[in-house]
Each structure stands twice: as structure tokens, then as C-alpha cells.
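1. Make a model of this:
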Amino acid sequence: MTVMSYAESVLSLLPPVVAIVLAILTRRVLVSLGLGIVAGILLLSDFSPLDACQLLGERVVALVWSDGAPNSWNLYILGFLVLLGMITALISASGAARAFADWARGRIRNKRDAQLLTLFLGCVVFIDDYFNSLVVGSIARPLTDRYYVSRAKLAYLLDSTAAPVCVISPVSSWGAYIIALIGGILASHGVSDTGHLAVFIQLIPMNFYAIFALAMLLCVVLFGLDVGAMRRHEQFAQRGNLYDETKGVPPGSNVELPEEGSGKVAGLFVPIGVLVLATVSFMIGSGAMALADAGLPFSLIGAFEKTDVGASLFFGALLGLSATLALVLWQGMAPRLVKRASVQGARSMVPALYILLFAWTIAGIIGELGTGKYMASLAGGNLPFALLPALMFVLAGLTAFATGTSWGTFGIMLPIAADMAMGSHSAMMLPMLASVLAGAVFGDHCSPISDTTILSSTGASCHHIDHVLTQLPYALIVAFISLVGYTVMGVTESVWAGFGVASLTFVLAVLWLKHKSGARD
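-> From the prediction side, this is the model:
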């Protein structure tokens, strides 16, 4: 049997299933990902041990060197993580994080306000999901720690604002990518009377998962809807245990660093401000250069479509680190402490780097096996067109869950959804495209091998599987609400009917969660 006989078959599901099931059962992420990688490599090599070793070596090398050149995307993202770890550690050691928490104490009255501020920051920083999770986590963590918000809750706040906000924001790396995909799809079907941006705007109210995930997050914060594993983590946090200490120190923590007593609030906001402004400037600048090279006029959406996200994050973080070093040295921090904090900050990101490298490896193997294409092939059949939006939502969710990537799911499933709509009922094209976007974000939220989920855990300094398990019940509830909405929308062919029924289902779900959690207004 050759490798091609495994590709795009049911066996292509084996690597992600092994990794995901073992990660949930054993809570040992690296071991689970490693076994998933081994399963995939064996399939790719037709179970030849020698070929498997060679293939594995090639995949490991490809993480940093590919096609005769450095793998710039991976290296830039890894570098960004290390630099951000150094920035966070220096801010903490300078006393700026504590100064911010002290300053906020007179303005942030309680635990709920601390969570609302985090939610607000997550919605404001919508440029990129990686950027959102890590930067907002660095700003919010000192405050949420002060009010004994568990790291698992913080990770949920970060993850449930990152992708849901980015996927409905046209001025973001996600929005630009989706608009570009939509443009290609419309052109291939001869649709030229509607602008690509206008179509994206029309899709926003149809993206039920993104809308109701944000609404659910707000209700969880306002009404204290802590259920299941989240409830346990919040109870432990009230006793001072912000994360499960039996599993060791999570990525991104700097608990061993001493703090200066002369820290200022500016020591937090100036470095983060430089980081944000520099990153956005690099994103627009690199996109503008790409547009110019292609002979295209400048536009903000076009710049975000063509931008080099990885390089922008890295160089933005480099300037952010420079600003941080300048501030802590001006503050008078001892050079020995500066060095110690920088090294400790870089080391704190090592567990996250390992998990991300393993996740990228298994994602590449899954891509070669055609797991996503196999999932997409399940969309065939002679189902009534009224059920197609709901079907595409489910399949996109399963594909993103199995592959760990929203963007890959968009690329695979959006053209299929458009083809199915044009072949059955063209009026359903936009609802089906929206259901793919929604399903991909849902699957990404639930997947332990998703890089966005990994980075949300890192930004919150939370153990990864703890974040996955605490977020899962909320994601599944919102997915059910969305599925109801897409079913009604397909049957009635009315976006607002689907949205209305989904809204009613959402209210009932919140009331049920209030009863389940024993929350009080």
C-alpha cells in the first residue's frame, strides 16, 4: 500500500484523533502531539521505519529551513514569543505591573470590572489573533491576578475575543485574508456586481458563532456563569491558586523574579504602546510595499491582505523590547536584574515554543495526508439545500478541530461551500460562506492542537489543557445556538429569522447556565 492510498481517506484522521484524545485523557500535550506526529509519519512512510525516520527529520528541519531558505514565518513567530516573554519579565521586574494593579485598584472596583476591562481590551486589539492573545494577556494578567481571576478564565477571555473579533473585522489580518478568498470565489463564479468588502460586511450578521461567543463571554463575566472545570478553577483562584500548581509553572510565568519598588504605570503602557504602534505600522508598511511591487494602488484593506504578519510582529516586539530596556535602565534597575529578567522571560516561553513546534509539525503532516480535504468530501450527497448551512457549519467545525487551523479550513471549505450553493440554490451562497467562517472558529476554539488556543494559554500563563477543557463547554453551547440559527436560516431563507431564533436560544442557554452555576445577579 502506498502513501497515496492513505491520503484523503478515513485513516488521515488518525494523527489528529490520537493527539487530541490523548491530550484530553492524559493532559500531557507534548507526549500526545508527539504520538500523533509518529502516527502521521508512519502513514506517510507506508509504515517503513527507515523512511519514517527520514521523513521526520525532514519535517523537523523544515520548521526552520524550507525550500533552501529560512522558514521566516515560523522563525519570526518564535522570535516574537521570546521577545514578548522578555518584555513581560522586564515589566514585571521593574514593578510596573504591580504599579498598574495598584493604580487600577482605585478604578477597577472588583473582579467583574477586571474581567470587563480584559474583554474590552480584547475587542479593541483586533489587528491579529496572535497579537491579541499575547499582548492583552500581558496587560491584563497583573490586574486579573490581583482580583483572583483564575488563569483559565483569563485564557477564555483572551481566546474568545481574539478569533471572534478578528473574523468579523475587515481591518485585520483575518478580515483581509477572508476578503481575498471571497474575491477569488466570486470571480470564479462570475459574480462581479458586488464589492468584496461589501460581501464581507453582509457576512457579519450571519456569523452566528462569533457574535454569540462574544455575547456568551459578556454574560459569563456579568453573571458569573462558571460551570464545570471553570467553576473549579475559579474556586481554587479564590484561595490564591491561580493555576494548577501540581502541573508545574505554566508558560509565560515569571514567579521567581524580584520586583523593584519604584515601578511606574508608564513602565507598562509605554512599552506596550510602542509594541502596538510599531507592529501596526510594520503591518501597513509591509503591505503597502507588497501592493507597490504588484503595481496596485494603496488601500488599508489591501495592505492588511498583503502584509507580512510574522515579520511585523517580530520587529514590532523588537522595538517594544528596546523601549522597555530604555525605561528600566532610566528607572535605575540594576544591570544584573535586567539580565536576569531578560533571560528568565525568554526561558518562560520555552514550553510554549515546544508546544507550538509540535503543533506546526502535526499540522504539516495532517496537510500532507489531506485530512481537511477528506473532511470536506463528506459534504457531498443529495441533502436538501435547507440543511446546507447547518451542514457546512458542522463540517467546518470538525475540519478545524482535526487540523487545528481556522485559516486552512477557510481555504478548503469556502470554495466548496460556494460550489455547493451555486449547484443547488445560489441564494444560499452567503449563508453557507458565513457558516464556514463560524464553524472554523468554533473548531479552532475546541482544538488542543490549534496555535491560537496555544497562544491564548501562553498569554494567560495557563496550562494549555486546562484552558481547552474550561473553554469547551461554552464553545459547545454557542455552537449549538449557532446550529439552531443556521437550521432556521436554511429553512426560512431569512437571515433575521435565523438570528432571532438563535437569540432566543441564547437567552434560554444563559438562563440554564445561571441555574446550573447557582449564579445571582
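2. alpha carbons only for contacts and neighbour counts from here, please
-> Noted.
3. for this protein, which residue is closest to the average position?
-> Thr452 (2.7 Å; CA atoms, centre = their mean).
4. since we're on Ala215, how many residues are nearby?
-> By other CA atoms under 10 Å, 16 other residues sit near Ala215.
5. Quick check: which element contains it?
-> Element membership of Ala215, judged by DSSP states H and E, is helix 208-223.
6. Can you get me the centre-to-centre distance for that helix and its chain?
-> The chain centroid and the centroid of helix 208-223 are separated by 16 Å, computed with CA atoms, centre = their mean, to the nearest Å.
7. Which helix or which strand is home to the residue nearest to the centre of the chain?
-> Using DSSP H and E, Thr452 sits within helix 451-460.
8. Go ahead and measure how far that helix is from the middle of the chain.
-> With CA atoms, centre = their mean, you get 7 Å for helix 451-460.
9. what's the answer for stretch 47-65, then?
-> Counting by CA atoms, centre = their mean, stretch 47-65 comes out at 28 Å from the chain centroid.
10. Return the set of buried residues in it.
-> 47, 52, 55-56, 59, 62-63, 65 (16 or more other CA atoms under 10 Å).
11. To compare with the earlier structure, here is another sequence to fold:
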Amino acid sequence: MALAQYSDSVLSLLPPLLAVALAITTRRVLLSLGVGILAGAMLLNMGAPGATTQYLADKFINIVWSEESWNSWNLNIIGFLLLLGCLISLMAISGGTRAFALWAEQRIRSRRQAKMMTGLLVFLFFIDDYFHSLAVGTICRPVTDRHGISRAKLAYLLDSTAAPVCVLMPVSSWGAYIIALIGGILASHGLTGHSPLATFVAMAPMNLYAVFTLLMVAVVVLRDLDLGSMARHEAAAAQGQLFDAARGIPPGASAELPESERGQVKDLAWPIVTLVVATVFFMISSGASKLAADGTAFSLLKALENTDVGLSLVKGGASALLVACGLALRLGLPLAHWGLALKQGLLAMWPAIRILILAWAIGAVIRDIETGKYLASLTQSGPSVALLPAMLFVLAGIMAFSTGTSWGTFGIMLPLAGDLAMASEPSLLLPMLSAVLAGSVFGDHCSPISDTTILSSTGAGCHHMDHVVTQLPYALLIALASVLGYLALGFSGSALLGLAVTGLVLLPCLLWWGRRAVLQPA
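-> Next up, the predicted model:
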């Protein structure tokens, strides 16, 4: 079926922008995604009803079945969400969540300590952003709930530590993927004397958005500063309203469940430890198996580059659920409680799965309408070489925001940035590649159709659009400072000056913000 092409037309922006605008204004994510999908399908098929209907049917079928085989990535992510939902419910019913909250209450004695625990756990779960958002959310939610921290704040802490740490760490699924792309760029330009890993490490301090997002998290944790609507959510949480109950129970949050009085901390600790250890083991082993099949020598980075993340998450989740079931057997739970754990676990994740399915569908439409190619073409009209890092940051942010994928933006924009740098100013190669990474994470943070954003709100048990709207001011402030930092970096070639300018722009904003919070407390 021939589709109309829009790679050279501003119309390619219509479906994602329509979906995003509706999501922000109406707070109805499913409706907004559906309208964006329909608009894109009609554009691609010139409004023909029959062709549009067939196209939509094909796209939704392709989510689970494509090219004569199951779509293993999508199915594995859905499977992991369902397993995690059942795990969370079973740990609650067995009393493990309650016991852990009581244990933590004796040691985590303040809101600041609860938020510090959430922020620091990223350094144990940095192997993958999906894994981090869901696992850390599961561990920290009982503690943050006890200390009156809003679900929106928890979602912010999860999202703002997941991707920024993963994009800076070479030993992660993100790091392995980016290093592979960098290796291809270096090889295509004959830069064989440079190691892809060393290049990735050298780029880390130039990833201004990721660096300062982590610093912003530290400020928010230590100073308890709330920007925009986050102050309203925190004020409500202080009164016991952790989320907007008028809008129902958020995705990932279970309804009130019976809790066993005999539950112990190990009923939560051992399943979570199993989840971490088993997932990392299966990630490394699946990558090692792929390397062995290709006749390639084993290395940790190569294994992570070739790993099957989705299948590893499913195996890790299944292992953790088996351990939780084994521990729960000793408690003699009634049969009805086992059935309730299964039912509530599946129901808790169903809203998130619906959003993910529509996000995947609009992602397929956006690829067909070639929004990414149109945005990438805009980088070729830069008036000055020194402006290119800042331009690439902005355009990568717009692309990731519009498409909902940072990885897809990496795949399109990194090779383009490499070509631009080598054709114009080779000394700006690393700053331009870093700007793409930073802009992609920024756009991903802001986008309501990003799967990472969806899973962060799911892990926190927060309404999705509440998370998007409350995180947006933080992301925009850091992005504005990063643009100025990339201008300084582009004109000077100094990473240190880029960091200094970004910090100097943020500092007065934070001082004003802090003074305003003191004068006008939430």
C-alpha cells in the first residue's frame, strides 16, 4: 500500500503535536493519542476511509505480530509489566510491603531522607531505565507515602534519575547502544585511532542536560523546592492526598488490599534482590549467547550491546514472582488472596499498557510520516558552525518530544551530527554528539508519549499527565540553561566553559526560586 510522504513538509509535525497539545490541555491521554494516530493515518492515506481503516488495523496488529513473527520486544515489555503488577500485589498481600515500610520508618526519619533514598537507588538500578523506574518505584513508594511525598514528586525523582544516569553510564543498555553508534560514526570517518568507549566517556561532561538534571534532583531533595504545580501536589500530599483521587486510582497503584500480619521485610527484600540479580544475569547471559553464536570474544560492554533487554526483564520478573510465591506459601494465605493478588496485579498495570500500546501505534505512524527526517533536515541550514551544538540540542529535543523516543532520535541524529561536524568543524564532533544525547533525553522527559515517561508514572503510581505537567518546568529550566551552555561550548570549544555557563544561568534561578518558596510556602 503506497503512502503519502511528508519528509519535506511541516505537515509531518501535525500528528505528534496534535497528540501532545491535546494531552496537555485535556489531560486525557488515551483520547489525545487516538486523535494523533487518526490524524496521521488520514494524512498518509489522503483521507480515504477504506485505506485509513486498513492502515490502522495493520499498525495495531504489528504491535504484537510483524514480519511473520511475534513482536517480541513489545510483548516482553507488556509481560514484564504484568509480572511486576502481580509481584507488587503479592508483596502487599503477604505483608512484605507493610513490614518494609515499618522497617524503613524506623531508619528513614524525614521526607528528605526518603527522597535521598529514591535518588540514590539509581546507582544500583542504572542498568536500564525501564528497570529502574519500575523497580525503584516499587521499593520506594511505601516509604515516600509514609512521609507524605506526593506521587508526582516520586515520579519526578524516578524519571529525572533514570535516563540521565543511563545515558552517562557506559555499563548500561543505553551506554552499550550509544557506544555502538559512536563506533559506526568513527569508523565511517576513518577515525580508527579513537576508541568508541573512550569517546563516550569524554562526551559525558558535555552532556549538559543530563549532568544538570542530576544536580537539580540533588537540589530538590536537599532544599525541598517545588516549582509550578509540583507545589500544589506536595501541599495536598502533606494533607494525606498523595494523588488526585477524583481521577481514580493511577496506573501501577493497587487498590486497598488485605495485608498479612505475619509478613516480614524478607517478603519484599528477597523478591526485589532476585529481580535485580536475575535481570542483570539474564541480560549478560543473553548477550554472551549472541556473541558466542557470532564467534565474537566476550566482553561486558559487547554483551550489553547485544543483550535482549525485554526477554531478560521477563525472566527476571518471573524469577522474582516465583520467589515471592515461595515465601508467601509459608504464611498460609487464603486461596481468595492469591486470586486477588493476580487480579489486582493485572488490573493495576492495564491502564499503563493501554497507554503504551497507543504510544507504540503513534510511534509507528510518526515513522511512516517521516517526522524525524523532516526535523533532521532542519539542521542543515545552520548559519554558523559555532551555533550547531545548540541547534542540535534543540532539534534533538523537538524530535524526541514529537516521536516519544530518545533511542530513535539517537539513531537518526547522531550519524547526522557526525557528518555535520566532520564536514564543517571536526573539533566540534564531541560537543555536537553530546548535544544530540542531551537534547534527546530532554525531549524524552517532556513528551507524554514517551514510554520512559509512561513507565516512570506507572512505577510511582502517579496519574500520567500529572507527572508530565509537574516535571515540565524543571526540564524546561535546565534545557534553557543548557542551550546557553552549548552556545558557550560551540564558540569556545571548552567543555568547562559550557558547564560553567550552564551553572551560572541556573544558580540565580534557583536562588530566586528558593527565596520565593520561603516567602510563599505551599
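12. Now the TM-score, please.
-> The TM-score (TM-score structural alignment, normalised by the length of structure 1) is 0.98; 520 aligned residues with a CA RMSD of 1.3 Å.
13. that older thread, what lines up with the residue nearest to the centre of structure 1 in structure 2?
-> Alignment note: Thr452 of structure 1 maps to Thr452 in structure 2; criterion TM-score structural alignment.
14. which non-adjacent residue is nearest its match?
-> In this structure, Thr452 of structure 2 finds its nearest non-sequential neighbour in Tyr130, 6.4 Å apart by CA to CA, 6 or more residues apart in numbering.
15. Next, count neighbours for the one you found.
-> Neighbour count for Tyr130 of structure 2, taken as other CA under 10 Å: 24.
16. Please report the distance of the residue opposite it in structure 1 once aligned from Tyr156 of structure 1.
-> Here Tyr130 of structure 2 is matched to Tyr130 in structure 1, going by TM-score structural alignment. Distance from Tyr130 of structure 1 to Tyr156 of structure 1, counting by CA to CA, to the nearest Å: 14 Å.
17. do Ile139 of structure 1 as well
-> 15 Å.
18. who has more neighbours, these two?
-> Tyr156 (26 against 22).
19. about what we covered before: now do the contacts for the residue nearest to Thr452 of structure 2.
-> 162, 452, 455-456 (CA atoms under 8 Å, 6 or more residues apart in numbering).
20. hmm, which two among those are most spread apart?
-> Spatially, the most separated pair among the contacts of Tyr130 of structure 2 is Ala162 and Leu455, at 10.8 Å (CA to CA).
21. which neighbours do those two share?
-> In contact with both Ala162 of structure 2 and Leu455: 130, 133, using CA under 8 Å, 6+ apart.
22. Count residues in the vicinity of Asp419 of structure 2, would you?
-> 16.
23. tell me the angle of the helix or strand where it lies relative to helix 451-460?
-> In this assignment (DSSP H and E), Asp419 of structure 2 forms part of helix 406-424. If you take axes from the mean of the first three to the mean of the last three CA atoms, to 10 degrees, helix 406-424 of structure 2 sits at 140 degrees to helix 451-460.
24. quick one on the thing from earlier: so the residue nearest to the centre of structure 1 sits against Asn132, correct?
-> No - counting by CA atoms under 8 Å, Asn132 is not a contact partner of Thr452 of structure 1; they are 9.9 Å apart.
25. quick revisit: for the helix holding Ala215 of structure 1, name the packing helices and strands.
-> Secondary-structure packing of helix 208-223 of structure 1 (3 or more CA pairs under 8 Å, 6 or more residues apart in numbering; DSSP states H and E): helix 111-124, helix 151-167, helix 429-446, helix 464-492, helix 495-517.
26. Quick check: which of these is nearest to Leu268 of structure 1?
-> helix 111-124 (14.6 Å).
27. Thanks a lot, catch you later.
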